[in-house]
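Asker: Coordinates only, no sequence provided:
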């Protein structure tokens, strides 16, 4: 005790204040907001990716296909290519319906693979199999597959994701895909517009691989993000070369090619499931992030579920995009099936942020 008294006697009030209040508070702040600090300082340690080469996208419903192909600098074919739409499925029943209704006229084969495991090794039901009756309209053109999860706890979720995408490659071959067929590689909620697919199946000399620039939405078509989505891609299939992936595969980007509606769920429980299930589960830093009341409040505000800063590469972009997403009241040029069935999918349209609890 005498040694402690001597130590304290040698410290002035400012040192004691720093040691017992400021220093612990700083540690706690870093614990709570360390991810924000890292994202804000991103411009100091990471350079922006190489910019895409944008391809101007021409379309009007009254313009002929030969004219549209010519405007893009491409020739026109005597007959259209076959098109395969391949997805990994988790639980997005509504988005899958809207996607397949949008693409139905131009898809040769719908290919869907689902697993009894999430990317994070959590067990899950085979949701498509349970709801398959709802998709009778594509049954004659459906190639469906199931794959058992590996259930390796603690493994990087991207390993399980890659494992499932490799299995989807095999299912595509079983489905009969051939060289020069078009293959759409995108998540269920990344929906190409039907006129984009029609253009690419009719035009000759298109690039072997194209990324599709999609209008980017969060929670519904009320909250449009300022930056575009680019991970969706379309490929002229080449056996032994084309591999199903969800990362950058070319520099070419076809402008305004569809919609990406992320976390666009009907039920609060689906938000919670995805937050725990997908590859970025590390973003759920605290248990209260999964509170249904908190999730509902965030949906209506257009804020971030993970309380993160924007993933940008300049301080100007980070600061400019901080805060909630502005509300949009435009429902112009959305998927036609969505608008034709607005009563059924009301929660996806502007002014309807309240979600159901099941």
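Answerer: Here it is on my side, so go on. None of the values given here were measured: they were computed from a predicted structure.

Asker: contacts and neighbour counts: CA atoms only from here.
Answerer: Fine.

Asker: now the strands for this protein?
Answerer: Applying DSSP state E to the chain gives strands spanning 53-55, 75-76, 83-89, 109-115, 142-147, 182-185, 190-192, 203-204, 209-212, 215-218, 233-236, 252-254, 258-262.

Asker: Which among those strands is found nearest to residue 5?
Answerer: Each of those was scored for nearness to residue 5 using CA to CA, and the closest is strand 215-218 (58.3 Å).

Asker: Below is structure B, check it against A:
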């Protein structure tokens, strides 16, 4: 599921291209608040030409029965579109088969290549959490506390396949057997939240949050955002969100290491600009 994170999408495609059969990318023409937004992947399609042969792109459609009452309804619709809107129409080599590995992830949740090798080679629980090292703003700031409990992996079972939303939320299926179907694979992925090269993208991301309170005016102040990103502190001043600084981090996706001139903001937020190309 992708909003506007083009750099992260390219990094994800590069990291996993040799380890997956297909990437299903769902892009919505609306934010989680129901406002119109540009289709940035579609508009920048040529940027990803090296990966086109493995990309299944889908623009989210809104069924006539869709009556959203909360922001989460938009998010659930987009997440489940992989199963409801895309997979039923796949044919030939793209068609799913029973036992196929399925990973449900946001674009900023990037499994490690080794994780894909494990999933393709071994049996695993129907509800497998790929625990992610949790970074904020860049790979310079590691979130204190437990790993990020996403993305999730399952396998295709025809009509019995868990929906992406049920898989991510840990519900659906048979209640009595849920706990027995769960498992966790540690150090399986990277998660880089709010990792943007521009303040404009950062602000756009805030506007799209399902949590509306995070988009209040005081949290959209550019100087305040830059100070938080530069210092590795939580923009929303939540007591539970603290970070440990890691300079010259090398446990990061390979493309970030290979191309520091392009992705330097993902390894260092130091300096007056806080790594943003459009600030101050």
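Answerer: Received it, and whenever you're ready, just let me know what you need. Computed from a prediction, not measured in an experiment: that's the story for all the values here.

Asker: related to what we said a few turns ago, got a markdown table for the strands of structure 1, with distance to residue 307 of structure 1 too?
Answerer: A markdown table is the format used below for the strands of structure 1 (distance: least, CA to CA, whole Å):
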| stretch | distance to residue 307 of structure 1 |
| --- | --- |
| strand 53-55 | 32 |
| strand 75-76 | 48 |
| strand 83-89 | 27 |
| strand 109-115 | 30 |
| strand 142-147 | 34 |
| strand 182-185 | 30 |
| strand 190-192 | 23 |
| strand 203-204 | 44 |
| strand 209-212 | 28 |
| strand 215-218 | 14 |
| strand 233-236 | 29 |
| strand 252-254 | 30 |
| strand 258-262 | 16 |
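
Asker: out of the ones you listed, which comes closest to residue 154 of structure 1?
Answerer: Among those, strand 109-115 comes nearest to residue 154 of structure 1, with 18.3 Å by CA to CA.

Asker: how close does the closest one sit to structure 2?
Answerer: Per the superposition on structure 2, strand 109-115 of structure 1 and its aligned residues are separated by 1.0 Å on average (mean CA distance after the TM-score superposition for structure 1).

Asker: Neighbours of residue 112 of structure 1, how many?
Answerer: 20 (other CA atoms under 10 Å).

Asker: what number of residues lie near residue 93 of structure 1?
Answerer: Neighbours of residue 93 of structure 1 using other CA under 10 Å come to 19.

Asker: Let me know whether residue 346 of structure 1 touches residue 352 as I believe.
Answerer: Yes - the criterion here is CA atoms under 8 Å, and residue 346 of structure 1 meets it with residue 352 at 6.6 Å.

Asker: To residue 169 of structure 1, which of the strands of structure 1 lies closest?
Answerer: Ranked by CA to CA, the member of the strands of structure 1 that lies closest to residue 169 of structure 1 is strand 83-89, at 9.1 Å.

Asker: List just the one of the strands of structure 1 that sits closest to residue 296 of structure 1.
Answerer: Closest to residue 296 of structure 1 of these, according to CA to CA: strand 215-218, at 13.3 Å.

Asker: What's the average distance for the closest one when superposed on structure 2?
Answerer: Mean deviation for strand 215-218 of structure 1: 0.3 Å (mean CA distance after the TM-score superposition for structure 1).

Asker: quick one: that strand aligns where in structure 2?
Answerer: Aligning strand 215-218 of structure 1 against structure 2 (TM-score structural alignment) gives residues 133-136.

Asker: which other residues reach that stretch?
Answerer: Taking contacts as CA atoms under 8 Å, 6 or more residues apart in numbering, the residues outside stretch 133-136 of structure 2 that touch it are 141-143, 147-148, 187-195, 232, 243.

Asker: just stretch 55-68 of structure 2 next, same as before
Answerer: Residues outside stretch 55-68 of structure 2 that contact it (CA under 8 Å, 6+ apart): 22-29, 74, 78, 81, 86.

Asker: now do stretch 18-36 of structure 2
Answerer: Where contact means CA under 8 Å, 6+ apart, the residues beyond stretch 18-36 of structure 2 that reach it are 1-3, 37-39, 41, 54-61, 70-75, 78-79, 81-82, 94, 113, 116-117, 208-210.

Asker: Which stretch of structure 1 lines up against it?
Answerer: Taking TM-score structural alignment, stretch 18-36 of structure 2 hits residues 105-123 over in structure 1.

Asker: related to what we said a few turns ago, between the contacts of stretch 55-68 of structure 2, which is nearest residue 238 of structure 2?
Answerer: Out of the contacts of stretch 55-68 of structure 2, the one with the shortest distance to residue 238 of structure 2 is residue 74. That distance is 25.4 Å, counting by CA to CA.

Asker: so residue 242 of structure 2 makes contact with residue 233?
Answerer: Yes - with contact defined as CA under 8 Å, residue 242 of structure 2 and residue 233 form a contacting pair (6.5 Å).

Asker: Looking at the two, which is more packed in?
Answerer: Neighbours around residue 242 of structure 2 and residue 233, counted as other CA under 10 Å, are more numerous at residue 233. The numbers are 19 against 16.

Asker: In structure 1, what residue corresponds to that one?
Answerer: Checking with TM-score structural alignment, residue 233 of structure 2 has residue 303 as its match.

Asker: With residue 226 of structure 1 as the reference, measure out to the closest residue to its match other than its chain neighbours.
Answerer: Nearest residue to residue 303 of structure 1 in three dimensions, chain neighbours excluded: residue 324, at 4.4 Å (CA to CA, 6 or more residues apart in numbering). Here the distance between residue 324 of structure 1 and residue 226 of structure 1 works out to 12 Å (CA to CA, to the nearest Å).

Asker: And residue 31 of structure 1, by the same measure?
Answerer: The span separating residue 31 of structure 1 from residue 226 of structure 1 equals 30 Å under the rule CA to CA.

Asker: residues contacting the residue positioned nearest the centre of structure 2?
Answerer: Residue closest to the average C-alpha location in structure 2 (CA atoms, centre = their mean): residue 106, at 2.2 Å. Residues near residue 106 of structure 2 by CA under 8 Å, 6+ apart: 1-2, 151.

Asker: By neighbours, which of those residues wins?
Answerer: For the contacts of residue 106 of structure 2, counting by other CA under 10 Å, the largest number of neighbours falls to residue 151: 25 neighbours.

Asker: contacting residues for the residue in structure 1 that it lines up against?
Answerer: Using TM-score structural alignment as the criterion, the counterpart of residue 151 of structure 2 in structure 1 is residue 232. Counting by CA under 8 Å, 6+ apart, residue 232 of structure 1 touches 184-187, 190, 211-213, 246.
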